[in-house]
Every structure is written in structure tokens, then in C-alpha cells.
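Q: all I have is the shape, not the residue letters:
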């Protein structure tokens, strides 16, 4: 029996990644910390929008990136409905496009910027107009015909659907990008090509026949009366099994629900229900709504039968789901559907959430079906398939596998069949495949085409040959020089569940022929309910392995031969397709997750938090030195151009603490114009940070980027330090869960990496009583979730071997296998389980050199194994709160991560509250000197510490959202005291300041204020709506004595958003972008008169809002969408103080 094993990567290496890997083994130095290497610098996504591209803009963009400490750019060619503003747009792969692209590569080389590009037009996934229909993503389709036995059959079998779509005849609506609303008017969009219908494709796979279970005959005879809350519903359309007819069920005015009722003449034993929906005209795919199914004997008193869970995520939309349950005898049944509370599609496309449901089919049946078969067969996705088993069937209700007849050789090419039918009633099943219809988006029309078949090595290889040939040809000599990576963005290609060689691939990987079980893919039960579910588990796992092998790994190895690497958000957030998240991320050069920017007081979605954790785990367990993240993405609910570096800092710190060590900004859109009239300029519609050379603080961005680079430098060094390896399950789809928390729960103070079956099987051993991976990590404990009571025999054997060699494992007793492949070996599985867990109901059991625990919390296990927490903190002493509207109001107080750096330990710690505080922290470190490495300033300093109970204790002072690395490098005494810094106020500056404004932005040349206050409170509309940099000036006199005796700091108090200080004409080099807004001015001050200038930069929203005022005579801003309206709230801006000079001794 053949097992799937990973194949070694190609011999070619990407130099940049080698450099980072080498840096992991090098000693960290204060010098490199202060001036981080290129590998640590943040990258940006760089979107070319709708052909709005100029050579001058390219140079200006890249020179700005280089100037402000950005290390590289990742280019996309896209179209989000952005207007065209150039008379001659630059269209994908035209000579003009190639020339501009080559210019970008040359400029990147000149400026020492790393250049990358998406693996297709748009951002998802691997697709283009050169992909032929037969090379595109495929799905299983089928038709059925019932024939009577005891005679010869000659006739044509029904043609399975050729429809492009996710399931059978359910179609996929391909909507164009809607034009941006509220932006600057453009010119008429270039007519690139005539609209035409996409080609379809169909091919046969097998023709099977099986005896029709009698219960199926009974199901056909049912003819219930159907009524609905909406009298206009076409009830025939929802019960005719025709994908071309749709019944629209409308909600009554003021109601959030609607219902459909079935009435039978007599009580019947209903045991399955199918609901199929099609998207309304403004949607690309159908989202199943939440609802419930009820039963009643009299049509008045109703009892809930089951919940109808809606579609959980936008990326997993599929409009068909089958529910199976134990038989319920009743005369009346009722389906209630509820309006979607969170309509992501409406938010993203600017549509009104529909007040109706378009139903293709809603049918009750007395026949058994596979529960959630569409999801289990990889037509769709449901997050908790293991918790949705198919109910047990009785004898005679299921198809007998050994009686399935293969008639493939008897069907002619025209679909006619000749067959001598045995006695009985038979179902002839014609199985084939057609296209899912998915195309890349949001690409320009010239770059749009079918997504390539991700399960086919042949098709993916041809795709990569074609695409890389186009890109390398356009770039010329800089392909492999400045151009170093391709990028696969988050998966938005839907699901596929077939490819040409699916059956031989299944046989090779699973060891048995799936042909007799193919009726399971249509929802029918073969053998038994458990047998059918087990086959579907094997089927999904096979798809998951093929996706990893034939798409991600093949692409990486293909590119490695060209000395090109591959970034990959593989497979993206929210389990969008059938795969193993860790396995996919482990196949690319640089695994990548994503996190977004919430609005003030909001939190990022849990799907993205777990995706980042999964990305870091994949990097750790597969030995990838970089764990990158698409960073700070935003949607319309988060105001455009409305986030300062301080606003974003807490988000960056959270994700550093989750294991990310390279920031990739989403997004720095290409700015075609180089004048001041087109600011803030081009964007990826309303998505992203709009982090370009046109933001108000573009020239102050170096300090922010350097902070991120210093954090990345230390987090890219050394090795991850986690105590827990948490096995997250087998099969597919599988990912770090966001919809639930694993049990046993993770205790505070311990770090975790998640582990998959591939790494556990092929890379794990035991060294000195620890679970050791080939990639380097060592773990004190391996944890298997309480819900994973079924393990494959291969995994159980490995767990037993690890425990025998000395590992500590926390796991529930294994009671079976999820795989049909293991059915012949259940005796061995039970024997291993009995030896490993012994006979106790709960507790622990020694096995070989190790021990297995079950029924205990992890805290109890760690106490028993004498594993103390790595990091603990106590109640902070709050010194001062800082007023600022921040996201993630419910975030943890403190986040942290530990790296085993050369030659010691480095802990990154971030305060997640907007307050200054002193935080008592203890570390599982002794015998070393504690140092503070400050990523905001690049300075390194000693700190007081003491040793208590075998731990090092530090009282750490952190500012609002403050962060620092506590580093233990050198051996030292058990206790050390550093003199405490004392501060005294010298002068509190008066509040009357002169403020100067730059020209051409609607503000007066200069104003005088008697009191420091937000510009938005000023009576002058030019000041109130000002966006940009204004200069405050003030004079202060100091005595000779005041200028002596220690450092003198200028404290600015509150600042919105960024400040730069000049004293007596001497520019202080620090850019102040976060509290405390304090800078050392000792060398610039003098006895007598001193002239102080403070440049303060705010954000773009206020000027954009000002331009929307009905009485605005002139517009000073240019945007491609309407981010703000006249009544949008203004953003507090300016120097707010109090301002004072203080002495530090």
C-alpha cells in the first residue's frame, strides 16, 4: 500500500531566503538592530489599477519606497472598477505594458528593492486567458436513469450538466467589477474586447449501475402539498428538480424570515432534506441563509427538527446542502429561512441585502442520504464535518459495493448504452466532469481567464511555463535579479473535486479503488453510513494532498529551478477550499497569512487571527525562516487614509507576537500622477491601507518602517521557542480553528505551534525527552485534541513510537480510524491503543520511556512534568492613560513571543492598552543579564532585575501600546539594579502658538491660537478641514542654570498624528509618531532665547470631507471612490499638548 510522502524541493535556492536562514544562526548585534538588514524591512503590495500606469509614476513610487525604508514591492495588475484617468491606458501584456514593467524591474534593481509579482492577473489565484477549458478547474457531475431488469437495454443515457458552476446545474454568475462610487470622474473606459459567454466543457469518467434500494422507490411516490408565507412563490419551481427554474420566496415587509410548508396525506418518515439556492442578480454565488426545519402532526404545534446552518464565509459560497437525520414521522414539515444579519457581499459590492430567497430546490425525502454530502464531497465547505456524521441506515437501504457494476466500456461515445440488465430495478449512473467556471479576479479583461486545474500536475506545470515565460520575457535581465518572487494571494478560486487522473491518484495514495464508492459523491449511501463517510474522508484527504503536491509544491519547485521563490497565502483564511492549511503553507518558500485593520473599537475577524498563527506554525515546523503577513488590509467600514502609525502599531505587535516576522503592507497602489493635484490618489478601490507616496505622512514614514524592520530583525533571528506542539487533526479541510477552541485549552504563559499529520509522520522524533522536528523546533509536550478520538493507523503508530522513545503526549484514547483505508487493520489499531493508554478511564500511563495523559488539563500535566510557564506577568501599576480612538478594544492586556536567539533568549513584549504602566514580568530564564532592546529608537540599555523561584523578574515600564525586547545574552549575577531615572519639569510652554500652513491646500498662510486645540475646532474652515503638515512656532527663554545638569527633553503631550522638532534652526532627527511624544533637545538648547518649531502632520480625511461640503468652491483632493461624505465626522488633528521642557537625571 502506497503512502503519500513529501518530495524534496528543487536544488536551486533563492539567495534572499538563504540569507535569512543564515541570519537565524548568526548572533544578534546592536549594530544590526539599529540599522536592520534588507531582509527585515517591510514589503508593500503595489497595485497597477485599470491601466492607470505611467513611467514617471513608477519611478516616483519606487524612489519613495527606497527613501522610507521599504525593502521590496509585490506587484499586481488589477481592476476593481476604478475609472480610467489616462487617455491611453496601459493594458496587460501589450508592448506598452511590457515596457513599463521592464522599467519597474530596472528601477527596482537600481534602488536595491526586491521585486515580486502575483501569480496571475488580479490577486487570485493561478489563471489567465491562455488556460484552455480542458485545463481549467473541474467538478464531478452526473446523471441517473432507472431501468427495469430482466431485459436488454439500448438507449441514450442523460447528459450530465455542462454548466460552469460549483455543483451540477447550479451556475456561476461572473459579475464585472462595479464602478467606484463617489470618486473623481474618469474618461470613457477603453473597450478591450466584446463580451462573450465562457466556453463549457464536459468529459465522461465512468458509467456504473447499482440495484435501487426499495426506499428510493418509496421516495419517488411522495407528492406533498406545498404552501409558503409568500403566496406568490412558484412551488413547482422548487420541487421539479430542474436547475433552470427558480422560485423566489419573499419576506413580508418588516419581517426577517419566510417559510415553506409541506403537507402529506398521512404521516411519513422523513429522513433527509435538500436545499438548493441560486444567487440573486447582484451576486456571484449563493449564500445559504440560516434557518431551521420543523415538524408537526397538526400544522399548528411545531417542534424543531434541526438547524439549517448558513454559509459561514464569503469565500466558501455554494448553494446546495443536504441534511440527513433519523426518521421523523409527521404530516407537516416547515422550513424557515432567516435574513442574513451580516451580508458581506452587500458590503463589498455596495448592494442592498436582498429581501428574498431564490430557491432552486427544497425537497424532503424518506430516503437516506449522506449528511452534508456536498461539503463532504468537496463541492462546498462546512467547518465541522466530523461532527456531522450520517445517521445509521438499516439493511437494504444502502448500495452494496460488491454489486456495483462498471458499464463504462459498454457506453458509446454518443452516450448510448447496450446492456443486458439483471433482474430487479437498477440505477445507471453516468459520472463525468465539467468546469467550476472560476476565473481570476479582480483582473483587467485582458488578463482574465479560467483558473487552472489545481489538482493536475500537468496543467499547473504548463501554466507556470506559460506565465513565467511571459513575465521573464517582459522583464529581461532583471528576472532573477531585482525580481525574486512570485506571490499566490489568498485562495478565492472556490473548490474543485475532480481532475483527469483522479482515480489512479486515489488508488496510489489510498491503496484501494474508489470506483464502487463513486455513487457516494452523488449523496447516496454505499455499504453503510460509516463506510460512506470514511470514503469521503479519504476522498477529501486525497484532494488536499493533490492540491499541496500539484499546485503549491510543484509551483515552488518549478520556480526554484529559475532561482525564483514563492510567497503563498496557502490556502488563505476561513478554510476556503479542501486542503491542509499547514501542509499547503509548508510547500511554499515564504508562507504568508493576513490580518486586517478594524475600525476604532473593533476587532479583526477570528479567521485572520488563526490564519496568522497557522502561518507562523508552518514556518516553524517546515523550517521556513520568514513568516510573512499581508498586513493592515481594510474595508469600507474602516475609514480610508484614516490610520496613523500609532493606530496600526498595536495590530503589528499582536501579529508579531503570533509569530509573524515580515510585514507586507496592503497596499501601496501605483500613483500614475506625479503632481499635487492628484492626491491622495489611486487606490485598490476601497480596500487596503492606501500606503503610498501620496499620504500626508509619506516623508515621515521611515521611522515607522524602521520600527517594523527592527522587530522583524530580532524575530527572524534564532529559533522559535514553544513548549507545546498541538496536533490539529488529519484529513481535509483542516486548519487552525477559528469557530471553536480546542480542548484541552491552552494555559497562559506557554507558547504553541500547531502540527499536522505530514510533519508528525515524516519529521518528528524524540531527543532528550522532547519532541524534535527536523526543522529544528523542540517541544515539551505533544497535544492531541479531545475530539480527535479517531486517528489513522499511521498516526497512532507514530504517536506510540514517540511515547515509547520518551515523549510526553496528552491525547484522548483512540477508538477507531476516520479512514476506510484502515478497515482491514482495526485489530492492530485496538492493540496499540490498549498498550498506549492502558485500562484506566482517565489519568496517565507510562509507555516505554514516555507517558501519555488523558482527561487532565494542560496545567495539571505541566505541574506533573515540572514544566513552569515561560512567561508570566502580574497586575500593572498604571501611570497615565492616553486618549486615542484605537482598534481592538477587547485585545489581551499584554502579548508576547519568545525566540531562542544567538547566543541567548529574546522576548518581544507589547502593552496592548493606551496607558503608561509598570508591569511585573517573570521569565523562565536564570543566570543571565537582562537588557532592553527598544525597536522604536534602536537603543539597547540595561534594566534592573532579580531572581525569584528560579525565574528572572523584571519590572517593565511600557508606554501606551509600548513594546520592547527583553534580551538575555550574557551570563551575569542573580540580581542587578540600574539607577532609576528621575524627571523634573523645567518650563511649561505657554499655549499661544503661531501655526503656519503650506499653500494650495485651502488653509491660511498663518494663524495664531491662544490655546492648543484640535484644528477641527477652529472657526476658519481652511484650518478645520486642513490635511497635511503645519508648523507650530514658539519662543522660550532659559537661564544658564536650567540648561545644565542632565539631559533636557521636550515633551509635546498629545499629538495627532506625527511630529518633528526643530530647536534654534537645528532639526532633531527623531520623527515622533507615538506617545510619549518626547525628544532629547539638550544639544540644541542654549541659555537665553530659544526658538522652537514643531511640524505636525495629520491625516487626509478632514480635507476630503471639506471638499464634500456643499459650499466648497474648490476641491483640493482627488480620490477614486467616495470614502467620506459631507457629514462624516472630522478627525482630531494637531498639537494638543501640554508642551513642556523636562530635565532627566
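A: That came through fine. Computed from a prediction, not measured in an experiment: that's the story for all the values here.
Q: for the rest of this, base every contact and every neighbour count on C-alpha atoms.
A: OK.
Q: chain center to stretch 89-105, what's the gap?
A: Relative to its chain's centre, stretch 89-105 lies at 30 Å (C-alpha atoms, centre = their mean, to the nearest Å).
Q: and the contacts of that stretch?
A: 50-55, 58-59, 77, 115, 190, 444, 446-447, 474-476, 478-479, 482-483 (C-alpha atoms under 8 Å, 6 or more residues apart in numbering).
Q: again with stretch 992-1006
A: Contacts for stretch 992-1006 (C-alpha under 8 Å, 6+ apart): 1007-1012, 1021-1023, 1026-1027, 1029-1034, 1116.
Q: ok, now stretch 956-970?
A: Contacts of stretch 956-970 (C-alpha under 8 Å, 6+ apart): 649-650, 653, 881-882, 902-921, 928-935, 1075-1076.
Q: wait, a strand at residue 76?
A: Yes - assessed by DSSP: H, G, I helix; E, B strand; the rest coil, residue 76 belongs to a strand.
Q: quick one, what contacts it?
A: Residue 76 is in contact with 45-48, 117-118, 121-123, counting by C-alpha under 8 Å, 6+ apart.
Q: and for the residue nearest to residue 338 when sequence neighbours are not counted, the neighbour number?
A: Leaving aside its chain neighbours, residue 338 sits nearest to residue 257 (4.4 Å; criterion: C-alpha to C-alpha, 6 or more residues apart in numbering). By other C-alpha atoms under 10 Å, the residues close to residue 257 number 21.
Q: so residue 257 makes contact with residue 292?
A: No - checked against C-alpha atoms under 8 Å, the pair residue 257 and residue 292 is beyond contact range at 10.8 Å.
Q: one more to weigh against that first structure:
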């Protein structure tokens, strides 16, 4: 027996017991695609050594492959091309930008750009007075000095000091350079971009002491006296909290807001990677038109057959965390921002080793975390005449014209586009607003008094998952409760609706959930009291905060806070039973059972109807009946790989209505409310399968090195076992086999072809008819009725592998391809790139091929 997937390649093995098969189906209209719903790509301009002709050539390729836009980032250049370097923001550079936007308009591609080069913000217009500064606490004073940090990976014309992000007027001064440059421009990008916060060591600004006194109500030198105390101390903790809160306010008011305001005045949107900042990410992301998170590294999903690069180190790089990604999507949901973007598949594996099947689950994880505007990381501008491997950026997955998956790239793009076409116009359908107690984070000890706590995406245990709020968020996520985070400031946006729900105007929630905590601002308690008086349900999940934030007058303010908290806990709409799951249930919040079965999902509303995107990113689930909370009628399942639509079987049980999901590891589905009557069905578990046996013929087609002879295999295994030359071959190999069907199998049915372990992409034909292309786990295809014969069926499978095996040879013979300034090329461990040390990567068909019926 074998597990089959016969809807959406697909549910045809489900025995439908009512008239759907004879009455026809009515589905919701297809979602509309646009340049926004398609995936975009980072586009590094090395030395900005670009020409209009090559810009056009590469953008036409982008459009042909199904991309929706580009994000220009000027960076360091290529050795030997110095004469072609174009200084950033000079007249010639601006003409290249205008040409890019014109071509984008012609081809239907959007164009974004960084407000600078490399990262973070800085450059030749940043004087020492405007540059990042740091302070150090001495026994009887403080010393302030410049950090000396310069723009990382700067392009010609963009070199210089990093901007101080805390000083009033600094951002406005920095942007004057762009005002001058854009003064005569007819065309501007869609969006400006601000990369992840990487101001190393910056923790001071001119006038900080005055700002501290104004905001905290006492002299910073008093705070310094508290910070000098050795060991744990309550007043030291409160002083550190005041210091961090002041920094948080300054980066919001003097860095994020002026940049967003300036961009909007010029008619541009903003994409903002707030992570890494010492401020409250929820408030910072909320400033942007398009909050942007980051998927850096490999999540290590337990999907059978999914590989992790052996050089990848979680200790060094961390791994993506959907709980941190939700920091970007939550304020977007709360404030009605339709787009949430992500830097996608950064350092997923070494260059020349990343497959489409590895990229897909990382993108699925972004989707279930609320991301709906994918930016590949990325593509390097490369001249058309430049031979393989072209120009490459050191820290990315290569999605450019020399990528080993280039001829199949459109399949991934179509997949992303189908999903984003539903996610972008839909509305959030989350039950819970989870309060994020930033002050409890600021109360955690630091190694040095002046050290800032930064909220990055790489090591979330440092600021999220190890804290009570992170532990609670993880529990909610694994149990299937739907939630968004909310900050202290964002509580003021909320109002009760109908005495039962809470709304920020762009989404409705059933409750506010407060994690176990120690500190809470008095203003937050007042907001909670206001909401409780409006009937908003508030659930406390642990210890109730009993201390006010900040040093000045803390004892008296804490006393008042406790009094107000006691008033709050006596409100009829406030629950604190000690069992938060029971309390959530009592206010109508129920978990989605599919989560405990191992499925990941996001729940939204599309055209006022329930919509789910569901992905199996683990190894627990295959097929089963599940309850899906928001559905009460029929459901249409859409396969995002193909766009095919089928009804889900449904049954009635004592626990309520259940739907049958056939979703093997690696697969995903979109679920929409159907318009036909409820379909009653039961699964038909009688399934047969057969291993296709015989002599496989292998023909080496296009690829490098050429001239390899034909070969044969009785048992499928990596083609690298055939010969020394085959160990270096990167390209396409055609496998062919003649086989008969088992006796008694009817021809008028749909079959399933399971290719097993494919390295990496397979194009399939049977009896001269194209059946399809498989590029992601599970590598399965539906074979339509009428294609197969009883005897002598010819199966041809053309398998394309990675470029890693050829690079083992090429890098040894042609090391001069690594000709880039700055960091040049490194591997995923940070060492100089050397592909010759790699073992051959398995390639081709590695396991038996089976036919299901």
C-alpha cells in the first residue's frame, strides 16, 4: 500500500458519494495577479557598473520568468571593471535608475531602492557630528567617542560613516543629499528601503542627557550612579529600563518617522527592516508602509528528504523563527497595511547548492507567519557577456541568469504568485492580541551598563523565546491559536465592538492576552481599564504585573499601579483563573486542531469568506479528517503548485463537521469556502501501487562538462557513481524506461507517479505526452486517464541537478572568477570560498519510482 495524493494530484481517490460529479462545481473567482502579487528580487549593482542595454536584458528575463519587481542595492564592485564604476547618485547613476524605472513600466516590473548603498544608512555626507557614537561608563564619569563604523558593502560614491540613528535632525540632514539628487527626476522608485538595523555599538547621541531628563524626569547622572552598582539591584534595573526606553523613543522619532515621512512626501512607499533595533519592533515596523522581516538561514524542517547544508551552523547563524516574523505582520494587520515583505532565503545554503525544493518550505513558513510580499535574496546584476558563473553577491541564494535552476525558476514564481494573489487582498482572522511586555525585556541583565538590548531575527532566544511572552507565543503557535502581537502604544488604537470583540479598525479580535510579567507602564493599565469598561475580554496567563516602569517615584507609582490592577481584575470581562486555555475557551477562542497534527497555517478572510493557507512543514501528518474552525459549509482546495481546484470531502461527527485533508510532508494547500452544497464523502483506502522495474537508460544532455557517454542502471542511484566525469557533471540527464501496467488495472482512471527522491528537478513525459514538472517535495505527479497503455509504456524523466558538482572542478581550474572587492566570496561558514573541498552532491533519481492506482 502507498499513501496517495490524488486531489491537486489529488483527491480523486476519495470516493464522492453525492452529486458533485454530475452537477458541476461553482468556485470563487480566481484571485487577480499583478506586479505586486508576483515575487520580487534584491538586485545588487556591483560598482553600479551597469549599462542600459544589460539592464534591459536582465529585466526582460525577470519579466519572462514571472518576477514582479526589483530592489536596487548598489554595492562594492568587480575587479577589472573600475573604469565602468558609476558613483552613486551622480548624473549617470540617476540616468540608469530612470532607465530601470522606464523599463519596469514597460515590462510590468516595480522598482524599489535602498536609501543609500550597502547598509546601514551612511555615506560621504555623514560628518563626524552626524555619525554614530557610543558611551562608556567610567568610575566617576562617562566617555563619549565615535564608533568609527563605516557603511558595510558600500558602493562607489556611497562610502562613509554610519549615521547616528538617535539624534534629532540627523535623518533630515542625511536625506538632503537625496533631495538634491532627485530634484530633477521625472521618475522615482515605488519604495525606499531601510535594511536591518546594524549600527554596531552605537548607543549615544549629542543631547542625550537633555532628552533623558525631559522624558524620564530626572538627571541621567543619577541613572549612571545606579548603573554603577555591582550585581542585581532593583534601582539599577529601573535605571537601565529608563535608558533603553529613551533610546527606543529616539530611534522611532528621529530615525524611522522622518525617513518614512520624507519618502511619502515624495510619493514613495517605504519598506523597513526594523529588526536588530534597540527599540520596540512592533512600533517601528508599524511606521513603514511595508514592514519587512527576514528569513536568514535554514529552519531545519523535519520534512523527509529535505536537506540541510552540512556546512550550515545554527550556533553561528541561528535559524528563521516565525514568532519573530510575526513582529512584522502583526502591526500590518493591526493598522490595515496590505503588504508585509521579507528578505527571503538568505544563506539558505552555500552558493551553487540551493535547490528550489529547499526554498519552497522556507517561503511557506513566511506565508504562515503573515508575510505576503516575497523578495528573493537575490540576484546580482551581471553583464550579458559575462560567462558562468557571472557576478555574484557573497551572501545569498543566486536567482540570477546563471542559476542552476534558471530554466525552472518560473515554477517557483508561479507558486508564490498564486498564494500571494489570495494573501495580499485578504484580511486577518486572528482571535488573540498578545501583549508584548517590552519593559520586562529591558529589565533583563546586561554584561555592561551601557549595553543595549537589540531585537534581531537571528537569535530570538535572546529577546523573545526565552521570556514568558515568547514561551506563551510558542505554545499558542503549536496549539493552533491564532494571534497577533500588540505593543503598549498600540493599545490606544483599540476599541470594544458590540461588548464582545476588540477592533483597531482593520481587524477584529476576541480577546487581549497578557503573559506573565513583572513590569507594566501605568498608561497600559489605564488602557486596559478603558477597554474592560467597553466589554473587551482580557485574559491574564500568569503572574499579574505589580511594578511600574522607570526609576523616578517608582514606589508610589507601583502602589497606584497595583490599585488599578486590582480594579482591572474585578472587571466582569477580565479573566485570571490560572488556566489561560480554559479562559480563552470561555471567551470563544478555540485552537485549530490541525496545528497539533503537525500542520502550519494562516487564517484570513478573502472576499468576506474564510481562507486558509496550510503547509505541512513536518513529518507528523499525511492524511486525516480535521476540523477547520471557520468553515461550516463546503470547502474548495486549491493546489498552489498547479492552480487546480477540487472540493474537500466532508463528514459529520459527534464533535462536529470534519474535512478530509490529504497533505503529505512538504505539500501545501489553499482552502476557500465553496459555493456548492456540502459534499458528503468518505475516503476510499483501497489503493494499489507498483514499483517500476527494468533497465533504465541514462543520456547526458546539456550541461558541464560535456561529452559523457550513455549509461544504464538496474537500480536507481546517484549518477555521480557512474564515472569520475559524472561526479563533476552539472546539467540535465534523461532517464528512460519501458514498463507494463500490472494485470487487471483499468486504463480509464487517474494514476499517480511518485518519483521518490529527486535531485533536483524532473520534467516527465509518458508515451510522448508531457505529464508535468516536479521541483518540490513530495515529487509526485498525476497521470491523466488515457495516457498509459497496458504494455510498453515509455517513461522519460529529464532530471536537472545543482551546479555544485561542476563548481568543484571549475573553482579549482578557474579561481579568477572570484574577482570582487570587499569580502569577495565566502562560504556559509564565513571561510574563503573553495568548492574543490566539497564531496560530490547526489544527483538524479535516487530511489525507486512508483505508480499508484
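A: Perfect, thanks for sending it. What you see is a predicted model, and the numbers here were worked out from it, not measured in a lab.
Q: overlay them and tell me the TM-score.
A: After superposition, the two chains reach a TM-score of 0.82 (TM-score structural alignment, normalised by the length of structure 2), with 777 aligned residues with a C-alpha RMSD of 3.6 Å.
Q: and the residue nearest to residue 338 of structure 1, what's its match in structure 2?
A: In structure 2, no residue is paired with residue 257 of structure 1 according to TM-score structural alignment.
Q: if I look at residue 257 of structure 1, how far off is residue 825 of structure 1?
A: As judged by C-alpha to C-alpha, to the nearest Å, residue 257 of structure 1 and residue 825 of structure 1 stand 50 Å apart.
Q: mind putting the contacts of residue 76 of structure 1 in a markdown table, neighbour count, distance to residue 622 of structure 1 and secondary structure included?
A: Formatted as a markdown table, these follow (neighbours: other C-alpha atoms under 10 Å; distance: C-alpha to C-alpha, whole Å; DSSP: H, G, I helix; E, B strand; the rest coil):
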| residue | neighbour count | distance to residue 622 of structure 1 | secondary structure |
| --- | --- | --- | --- |
| 45 | 25 | 25 | strand |
| 46 | 28 | 28 | strand |
| 47 | 27 | 30 | strand |
| 48 | 25 | 33 | strand |
| 117 | 24 | 24 | strand |
| 118 | 24 | 23 | strand |
| 121 | 28 | 29 | coil |
| 122 | 28 | 29 | coil |
| 123 | 25 | 25 | coil |
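Q: shared with structure 2, which of those residues?
A: Of those, the contacts whose aligned counterparts also meet in structure 2 (both residues aligned by TM-score structural alignment, their matches' C-alpha atoms under 8 Å) are 45-48, 117-118, 121-122.
Q: any chance of the residues you listed in JSON lines, with distance to residue 857 of structure 1 too?
A: Below are these laid out as JSON lines (distance: C-alpha to C-alpha, whole Å):
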{"residue": "45", "distance to residue 857 of structure 1": "43"}
{"residue": "46", "distance to residue 857 of structure 1": "47"}
{"residue": "47", "distance to residue 857 of structure 1": "48"}
{"residue": "48", "distance to residue 857 of structure 1": "52"}
{"residue": "117", "distance to residue 857 of structure 1": "46"}
{"residue": "118", "distance to residue 857 of structure 1": "45"}
{"residue": "121", "distance to residue 857 of structure 1": "49"}
{"residue": "122", "distance to residue 857 of structure 1": "47"}
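Q: would you confirm that residue 238 of structure 2 contacts residue 555?
A: No - between residue 238 of structure 2 and residue 555 there is no contact under C-alpha under 8 Å: 11.3 Å.
Q: max pairwise distance over the contacts of residue 76 of structure 1: which two?
A: Across the contacts of residue 76 of structure 1, no pair lies farther apart than 45 and 121, at 13.7 Å, counting by C-alpha to C-alpha.
Q: ok, back up a step: go through the contacts of stretch 992-1006 of structure 1 and flag which are in strands.
A: The members of the contacts of stretch 992-1006 of structure 1 that map onto strands under DSSP state E are 1007-1009, 1029-1034.
Q: what is the nearest of those to residue 635 of structure 1?
A: Using C-alpha to C-alpha, those come closest to residue 635 of structure 1 at residue 1029, 26.4 Å.
Q: ok, the aligned partner of that closest one in structure 2 to residue 703 of structure 2 distance?
A: In structure 2, the residue paired with residue 1029 of structure 1 is residue 732, using TM-score structural alignment. Applying C-alpha to C-alpha, the value for residue 732 of structure 2 to residue 703 of structure 2 is 6 Å.
Q: now swap in residue 489 of structure 2 and tell me
A: From residue 489 of structure 2 over to residue 703 of structure 2 the distance is 58 Å, taken as C-alpha to C-alpha.
Q: which ones among the contacts of stretch 956-970 of structure 1 lie within strands?
A: If you go by DSSP E, these have 881, 905-911, 915-921, 928-933 in strands.
Q: was I right to think residue 573 of structure 2 contacts residue 540?
A: No - using C-alpha under 8 Å, residue 573 of structure 2 is not in contact with residue 540; the gap is 11.3 Å.
Q: which one of the two is surrounded by more residues?
A: residue 540 (23 against 20).
Q: residues contacting the more buried one?
A: Applying C-alpha under 8 Å, 6+ apart to residue 540 of structure 2 gives the contacts 513-516, 574-576, 580.
Q: please report how far it lies from residue 387 of structure 2.
A: 62 Å.
Q: swap in residue 429 of structure 2?
A: Taken as C-alpha to C-alpha, the span from residue 429 of structure 2 to residue 387 of structure 2 is 49 Å.
Q: neighbour-wise, which of the two wins?
A: Neighbours were counted for residue 429 of structure 2 and for residue 387 using other C-alpha under 10 Å; residue 429 has more, 22 against 11.
Q: the more buried one -> structure 1?
A: When structure 1 is aligned by TM-score structural alignment, the residue opposite residue 429 of structure 2 is residue 721.
Q: who's in contact with that match?
A: By C-alpha under 8 Å, 6+ apart, the contact set of residue 721 of structure 1 is 751, 777-778, 898-900.
Q: swap in residue 795 of structure 1?
A: Per C-alpha under 8 Å, 6+ apart, neighbours of residue 795 of structure 1: 757, 760-761.
Q: of the residues you listed, which are reproduced in structure 2?
A: Those retained in structure 2, by both residues aligned by TM-score structural alignment, their matches' C-alpha under 8 Å: 757, 760.
Q: quick one, strands of the stretch 801-950 of structure 1?
A: For the stretch 801-950 of structure 1, applying DSSP state E, counting those that start in this stretch gives strands covering 808-810, 843-847, 850-854, 871-873, 877-881, 894-900, 905-911, 915-923, 928-933, 940-942, 946-948.
Q: what's the average distance of the helix or strand following the last one to structure 2?
A: Later in the chain than strand 946-948 of structure 1, the nearest helix or strand by DSSP states H and E is strand 951-958. For strand 951-958 of structure 1, the mean deviation from structure 2 after alignment is 2.1 Å (mean C-alpha distance after the TM-score superposition for structure 1).
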